[in-house]
Each structure stands twice: as structure tokens, then as C-alpha cells.
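Undergrad: fold the following for me, if possible:
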Amino acid sequence: MENQKNDNLNLLEAVVQNTEMGKNTLEQIVPMTDDVQFKAELLRQRNVYHQLNQEAHTAIEACGGTAQGQSAMAKFNTKMGISMKTLTDKSTRNLAEMLTQGSGMGVVDCVKAQKDYPNAAPGTKRLVQRLQDFQEDSRVKLEQFL
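TA: Down below sits the predicted model:
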């Protein structure tokens, strides 16, 4: 039982960190584009990340835990990485390429987290699967802007 609780909290924390990465990245990138269709897609994705993040926070609290989220260093590194990659190129293509790569990394993180915490509750596993499916779908949608 303790194993399941630990796996559950760890898997939920992985969802929190993954969704924060997506949400924070999109909040930084949205103002960089004037492409109306692209911006609409980014805002849609940001809203889904926010919703999944809230669900994970609620589930962690229901288990008696507290979400840690991304470390300040991880947030800083991501912000600086985006700033460097967009310093000379804020084209839709470049932004879409960066986000496509990020979505792919998010999918990999979901797969690894599921393997790392096999004893998590079914509801938590479904939440991770929804996040993974959303990121795969996002990657495909972003490819039209490459």
C-alpha cells in the first residue's frame, strides 16, 4: 500500500513538472509570434497544460501531499534556452520546431515516469496517458507550422 502511495505521488509530481514545463514554455513563446493560427494553437495547448496541471495538483493534495513543481533552476535554464534559440530567429517555423522537440521530450518523460512508478493508481496512470496523448497530438499539430 505504501508503495502504491509513493508511486502515485511520484507519478503525479512527474505530471506537475511536465505540465509546468509546457505551460511556462508556451507563456514565453506566445508573445513572440504574430501568426494568428499558430498563436491560437499555442493558447489552446497552454490551456490544456494548465488543466492537466490543476488535476495533478488536486490529486496530490487529495493524497495528502504537496506538489514541488519545477525547480527555480530548471525554470531558469528553460527560459534561457528559449531566449538563446529565439535571439535571432522568432519565425513561426523556428518556434514550431522548438515546441515540436519539446513535445517529443514530454512524451518520453511520460513513458519513463510510467515505467518508474508501475504501482501508481489507475486514475493517475490515466492522467499520465492523457498528458502523453495530448503531447503526441500537439507535436503533430505543430508540424503543420514547420
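Undergrad: going forward, measure contacts and count neighbours with C-alpha atoms only.
TA: Will do.
Undergrad: buried set for stretch 84-93?
TA: Within stretch 84-93, the residues that count as buried by 16 or more other Cα atoms under 10 Å are T86, K90, S91, T92, R93.
Undergrad: do I have it right that the fourth one meets E143?
TA: No: counting by Cα atoms under 8 Å, T92 stays clear of E143, with 10.8 Å between them.
Undergrad: adding secondary structure and distance to V108, write the buried residues of stretch 84-93 out as CSV.
TA: Shown next, in CSV, are the buried residues of stretch 84-93 (DSSP: H, G, I helix; E, B strand; the rest coil; distance: Cα to Cα, whole Å):
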residue, secondary structure, distance to V108
T86, coil, 24
K90, coil, 26
S91, coil, 26
T92, helix, 24
R93, helix, 23
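Undergrad: got JSON lines for these, with distance to L9 too?
TA: Formatted as JSON lines, the buried residues of stretch 84-93 follow (distance: Cα to Cα, whole Å):
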{"residue": "T86", "distance to L9": "35"}
{"residue": "K90", "distance to L9": "38"}
{"residue": "S91", "distance to L9": "39"}
{"residue": "T92", "distance to L9": "37"}
{"residue": "R93", "distance to L9": "37"}
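Undergrad: one more, for comparison:
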Amino acid sequence: METEIKMLSDIHKNADMGQDTLRHILDATKDTEFSKTVSRQMQEYEKAFQVSGQMLKARHAPEEQKEAPMISKWMAHMNINRKSMQDMQTSKLAEMLIQGSTMGVTSLTRQIRDYDGEDTEVLDFAKKQLKREEKNIDELKKFL
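TA: As a prediction, the model looks like this:
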């Protein structure tokens, strides 16, 4: 159960961070097509956040495992603000999002590969989330 909670917790925190970052990106861009892509991805993160939260609750996860650390959110906001002040080009914002998603892909790929539990619901959810992250990266590449 510990392995499942760790995996779900990481997905949950990533979704929390993703939706928070994308809200901030939406405020920083004027590109309509980019905004549509970011909005759709934000909705996916919101859904992943809800589902992973429900799954964590069903597995009686401790509360501290349920949110991205405030310092991480703050640092992401500062990075967006810094880069936006330098250059608000869509390509720079897309690049930042791709970098964040790539970190999520790397972490989730490792966890899926190393998973030795028996909870197929968690493993299937993790694999779906991995595919979403990879799709998000592909969609953002057209804005580079």
C-alpha cells in the first residue's frame, strides 16, 4: 500500500502544481491558440487532481501527502514571472511547460517501471497520466 500511496501522492502533487502553473501561464499569455491548449491541459490536471485525491482518500493516505509544497509553487511562479518579464513570447512559456512536464514524465516512468504492487487501479491510472503528460508535451512543441 505504501508504494501505491507514494505513486498517487506524486501524481496528485504534480497535478496540483500543473494546474497552479497553468493558471499563472494563462495570465501571462495573449496568444489565443496557446491559451486554448493551456486551458485544456489545465482541465486535465484538475481532473487528475480530483481522481488522485479520491484514490488517496480511499487508501487512507496521510494529509501531508496530498499537496504540492508551497515553496515549489512559489518558485514556479517566480520563474514564470522572471521569464515573462524578460520575454513574454509563447515559445518561452511553452518551453517552460515542456520542461515541467518532462520532469513529471521522468518521475512517473521510473515509478511505473519499478512498481511491484498489486493495485492495478493505481498502475492503470499512473499509465494514463503518463500518456497525458507525453501528449501535453507533443501539443506544446508546436508553440516552440
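Undergrad: care to give me the TM-score?
TA: Overall, the chain-to-chain superposition scores 0.91 on the TM-score scale (TM-score structural alignment, normalised by the length of structure 2); 142 aligned residues with a Cα RMSD of 1.4 Å.
Undergrad: circling back to that earlier point, ok, so of the buried residues of stretch 84-93 of structure 1, who is nearest G69 of structure 1?
TA: Comparing the buried residues of stretch 84-93 of structure 1 against G69 of structure 1 with Cα to Cα picks out T86 as the nearest, at 25.3 Å.
Undergrad: what lines up with the closest one in structure 2?
TA: Taking TM-score structural alignment, the alignment pairs T86 of structure 1 with S84 from structure 2.
Undergrad: repeat that for H57 of structure 1.
TA: In structure 2, H57 of structure 1 lines up with G53, judged by TM-score structural alignment.
Undergrad: check A113 of structure 1 too.
TA: With TM-score structural alignment as the criterion, A113 of structure 1 matches Q111.
Undergrad: next, the contact list for its match, please.
TA: Going by Cα atoms under 8 Å, 6 or more residues apart in numbering, Q111 of structure 2 touches M7.
Undergrad: am I right that R59 of structure 2 is in contact with T3?
TA: No: between R59 of structure 2 and T3 there is no contact, the gap being 11.3 Å when judged by Cα under 8 Å.
Undergrad: return the residue of structure 1 aligned against T37 of structure 2.
TA: Under the alignment (TM-score structural alignment), T37 of structure 2 maps onto E41.
Undergrad: that match: which element?
TA: E41 of structure 1 is part of helix 36-62 when elements are defined by DSSP states H and E.
Undergrad: next helix or strand past that helix?
TA: Where DSSP H and E defines the elements, the next helix or strand beyond helix 36-62 of structure 1 is helix 72-85.
Undergrad: buried ones in that next one, by neighbour count?
TA: Under 16+ other Cα under 10 Å, the buried positions of helix 72-85 of structure 1 are K75, T78, K79, I82.
Undergrad: who's in contact with the third one?
TA: Translated: K79 of structure 1. Taking Cα under 8 Å, 6+ apart as the criterion, K79 of structure 1 is in contact with T25, Q28.
Undergrad: now stretch 121-128 of structure 2 on structure 1. Mean distance?
TA: When structure 1 is superposed, stretch 121-128 of structure 2 averages 0.9 Å from its matched positions, counting by mean Cα distance after the TM-score superposition for structure 1.
Undergrad: swap in stretch 4-16 of structure 2?
TA: With the two structures superposed, stretch 4-16 of structure 2 lies on average 0.9 Å from its match in structure 1, counting by mean Cα distance after the TM-score superposition for structure 1.
Undergrad: give the aligned range of that stretch in structure 1.
TA: Under TM-score structural alignment, the match for stretch 4-16 of structure 2 is residues 8-20.
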